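J.: Sharing a sequence plus its predicted fold:
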Amino acid sequence: MSSAFEVRGGKSLSGEIIPQGAKNEALQIISAVLLTPEKVTINNIPDILDVNLLIELLGDIGVKVNRVSRAVCEFQADAIDFDYMHTPEFKKKSGRLRGSVMFAGPLLARFGKAYIPKPGGDKIGRRRLDTHIIGFQKLGAEFVYEADDNYFRLEAPAGGMKGTYMLLDEPSVTGTANIVMAAVMAEGTTTIYNAACEPYLQQLCKMMVRMGAKIEGIGSNLLTIQGVEKLGGCEHTMLPDMIEIGSFIGLAAMTQSEITIKNAGIQHLGIIPEKFQQLGIKMEFRGDDIYIPAQDSYEIQTFIDGSILTISDHPWPGFTPDLLSIVLVVATQAKGSVLIHQKMFESRLFFVDKLIDMGAQIILCDPHRAAVIGLNRQHKLKGITMTSPDIRAGVSLLIAALSAEGKSTIHNIDQIDRGYQYIDERLRALGADIKRL
């Protein structure tokens, strides 16, 4: 039996909240410990299911793991057990966790071989692995699908992988990360164009540079990598999670709360604060904290010519798709209308039926677009019983429930726990009425 949250909404919250370490950065950074036999220390690790499973999986394949605290962990990958990767346990465990695909790049770079299970993860539409595989093939790796065992096998050629020029068919964040990790020890120069340039990828590249890699163009979509023979240990601290920060900004507005988000890593947030400001949400930057005053009402801006605002996702430095669900929920209580256009995943908007049941005015135009007509708090949302389909929708529904009148029950909250650490405790500290059943 999966647990549920019981939420009594309609209360305004107040106080300070500290964002966790970035989930999407953690999955890449923690995989990169496989690049060296030396010790790697990682700080600000989010204590969430996906990350803990990945750390456990590293231990299973022979990495020495010392969890100094929930937020700090030391890794040493000096004795990798490839035999274990053929066992049904490994295939079952790694197949449940999408992040395990990130082991392929570093293992291929260091040992010339890797195994990838068919991936699991969020139900937000097809997420192809083609970008990863084609990148590995361009570096010279051979790729075989073992149909009987349902996994992919990768092998470097006899003389090792060779640097090359490649143009990615999409700026996939995990794809770019995996290819960069595979290329740092390939012979010669690798050039990756249309590379993802998210802050998390910049963090990974900076970490590998500290380990001895030679990478130029960090932060741009053109990366140039000079292969080196080996990498050494290092220490790395993860950025605060920008998706959590966006979620908290939205939460403050929806619940008319005065909230300070501490240590928000503002310089790494890109366009995120601006998008929430377009919804009419006021905020002040105080040092590295974001202060959101309690607001009775917030009005969605229009474009300069008066036409209705459209908010859509785009690869970095555009607006992250992970926050569109949050923006959509926040818009339901704003004054004015907005069109939410979710380009990158085709089933991310399939939670709006629950918001409509709560009383929101939303027209789902197609799987990618939803028009939201803000209620300007004329009609409060009503609490209902609902189920969370994926991590980001789960938190959007939680925010809706906290602002709604009456009691809401949210089932399948394992999805929320996969991405947000102790979310119920942290919200209770702000005064939220939330219980875990």
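T.: All right, it came through fine. Numbers count the residues shown, from 1 in each chain.

J.: Could you use CA atoms for every contact and neighbour count after this?
T.: OK.

J.: The nearest residue to I362 once chain neighbours are set aside: neighbour count?
T.: Leaving aside its sequence neighbours, I362 sits nearest to V372 (C-alpha to C-alpha, 6 or more residues apart in numbering; 4.5 Å). Using other C-alpha atoms under 10 Å, V372 has 23 neighbouring residues.

J.: likewise S3?
T.: S3, neighbours per other C-alpha under 10 Å, totals 12.

J.: What strand or helix carries it?
T.: For S3, there is no enclosing helix or strand under DSSP states H and E.

J.: was I right about the residue nearest to I362 contacting I340?
T.: Yes. With contacts counted by C-alpha atoms under 8 Å, V372 reaches I340, the gap being 7.5 Å.

J.: Which neighbours do those two have in common?
T.: L328 (C-alpha atoms under 8 Å, 6 or more residues apart in numbering).

J.: what's near enough to touch the residue nearest to I362?
T.: Counted by C-alpha under 8 Å, 6+ apart, V372 has contacts L328, A331, T332, S337, V338, L339, I340, Q361, I362, I363.

J.: what about versus this one:
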Amino acid sequence: MICGSKKKAYLKSQNLKILGQGKLNGIVKINGAKNSALVLLASSLLTNEKIILENIPYLTDIEKMGNILKNLGVNLIDKNDQLEIDPTNISIKELPYELVNGLRASFFCIGALLTKFGEAQVPLPGGCNIGSRPIDEHINGLIALGADIIIEEGIVKAKIRGNKNKLHGTHIKLKCPSVGATETLIMAASLAEGRTTIENAAREPEIQDLCHMLNKMGAKIYDSGKETIIIDGVNKLGGCTHKVIPDRIEAGTFLIAAAATSSSITISPVIPHHLEAVTNKLQESGSKITIKGNSISIKSKEIKGVDIETAPFPGFPTDLQAPFTALMTIANGESKITETIFENRMNHIHLLNKMGARIKLNENVAYIKGVKTLNGMDLIGSDLRSSAALIIAGIIAEGTSNIYGLEHLDRGYENFELKLKKLGIKITREFNKSTFEENEFKIEPKSEDISNLRAA
């Protein structure tokens, strides 16, 4: 639940204790996509009418975006697993650094605020330390749409150029298919005057989900999911009810965990074609994949080494590179993992090697020779997806592992350990007495019983 609270557990004081060599069995309920929900929350700034978002995941990143919206005067009401967003009393002002620090998605607000109010001031974004993620594409695109932009002391200040009160449609060609830039520019163009085309646009499912919701609100967006997106600006956008798509990264993580433990599980609900690159590689490595409607079942026995190379959608997702690397550590034979999206997303390699993996790293390419098993250890995850990879490694390993860095994990996985426990893994979240006071918008953790029901 989302509510007001005076206390917030300090996640660095928590760890997951895992008794290794477990097996998974059962059905996993997949939550709404974090990366979609965050941008949909930002897009609510484009209207004065109520938005109802269904299937919102309960994550610390969602909590942070909620705090940003609340700071701008947006009223948020959580009821019956849906979030009601009322932007009636929104006021345009600079977003505080302490709210946006650590949440890269906060920068998406700049496109919506600029096109709606004519100006915006947003601090430079934070997020996981996985490498350079420049905002050049966002800035250049907004300038092309008619904005004047300066950056002073870490604050991006944008204003519609001249005496005009609207951005103007234009042709934008992105140098790379940046998801964040594509989303920012779609929102900005939705209320611009005239037609905007975005060439070399990102094609991720989260882009398509954003366009689907904006069109429900009255936008005129065509060809989302293709390399060129067309947006005809409208005068205003209205409210709507929209259900967030299932999280393909959470889904892929559970499929990989099942493969790593020679297990059989079913994940649902999912959109199977969102996971095609992942399921193809799991099949290639020896798992049996069965797709029925909005569910995917996996049966795994022996795993053989396969090569992967991350790529923008519909390629293999960078967010599942670390979990898949954990799987390959115990595969028969050799494999090669090539990371092409981020230059600093191999932080898990030396930790897997500490557990007994045989991985040689050459820049952003990992060469793996499979071993029979890993050894349990105490380790600290350095980012969201490396933390998930270490948990999978802990489940594979002999003995007990304690995984720290849950402040990263809880950004992207709702009640991850409780879902694993429901599937049969011996895993426990351990707390110490250290907490600190924070008076802010907060997501209350669900009880274990409720979470178990959600996992089933």
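T.: That came through, no problem. Bear in mind that the values here come from a model prediction, so they are computed numbers and not experimental data.

J.: coming back round to it: which position in structure 2 pairs with the residue nearest to I362 of structure 1?
T.: Residue pairing (TM-score structural alignment): V372 of structure 1 is matched to I368 of structure 2.

J.: tell me which element that match falls in.
T.: Per DSSP H and E: strand 365-369 holds I368 of structure 2.

J.: Give me the mean distance between that strand and structure 1.
T.: When structure 1 is overlaid, strand 365-369 of structure 2 sits 0.8 Å from its aligned residues on average, using mean C-alpha distance after the TM-score superposition for structure 1.

J.: Pull the residues that contact the next helix or strand after that strand.
T.: Going down the chain from strand 365-369 of structure 2, the next helix or strand is strand 378-380, by DSSP H and E. Outside strand 378-380 of structure 2, the residues that touch it by C-alpha under 8 Å, 6+ apart are L351, S387, L390, S401, N402, I403, Y404, G405.

J.: Please enumerate the helices of structure 1.
T.: 23-31, 49-60, 88-95, 104-111, 130-138, 173-183, 199-210, 242-254, 272-278, 324-331, 352-357, 391-403, 414-417, 423-428 (DSSP state H).

J.: Output those as a markdown table; include the columns distance to Q295 of structure 1 and mean neighbour count.
T.: Below are those laid out as a markdown table (distance: least, C-alpha to C-alpha, whole Å; neighbours: other C-alpha atoms under 10 Å):
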| stretch | distance to Q295 of structure 1 | mean neighbour count |
| --- | --- | --- |
| helix 23-31 | 30 | 24 |
| helix 49-60 | 34 | 19 |
| helix 88-95 | 45 | 16 |
| helix 104-111 | 47 | 25 |
| helix 130-138 | 44 | 20 |
| helix 173-183 | 36 | 27 |
| helix 199-210 | 31 | 21 |
| helix 242-254 | 7 | 26 |
| helix 272-278 | 13 | 18 |
| helix 324-331 | 13 | 26 |
| helix 352-357 | 22 | 18 |
| helix 391-403 | 13 | 27 |
| helix 414-417 | 27 | 21 |
| helix 423-428 | 19 | 16 |
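
J.: Could you export those helices as JSON lines, including distance to A79 of structure 1?
T.: Formatted as JSON lines, the helices of structure 1 follow (distance: least, C-alpha to C-alpha, whole Å):
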{"stretch": "helix 23-31", "distance to A79 of structure 1": "15"}
{"stretch": "helix 49-60", "distance to A79 of structure 1": "11"}
{"stretch": "helix 88-95", "distance to A79 of structure 1": "17"}
{"stretch": "helix 104-111", "distance to A79 of structure 1": "11"}
{"stretch": "helix 130-138", "distance to A79 of structure 1": "24"}
{"stretch": "helix 173-183", "distance to A79 of structure 1": "19"}
{"stretch": "helix 199-210", "distance to A79 of structure 1": "20"}
{"stretch": "helix 242-254", "distance to A79 of structure 1": "35"}
{"stretch": "helix 272-278", "distance to A79 of structure 1": "42"}
{"stretch": "helix 324-331", "distance to A79 of structure 1": "42"}
{"stretch": "helix 352-357", "distance to A79 of structure 1": "48"}
{"stretch": "helix 391-403", "distance to A79 of structure 1": "34"}
{"stretch": "helix 414-417", "distance to A79 of structure 1": "32"}
{"stretch": "helix 423-428", "distance to A79 of structure 1": "36"}
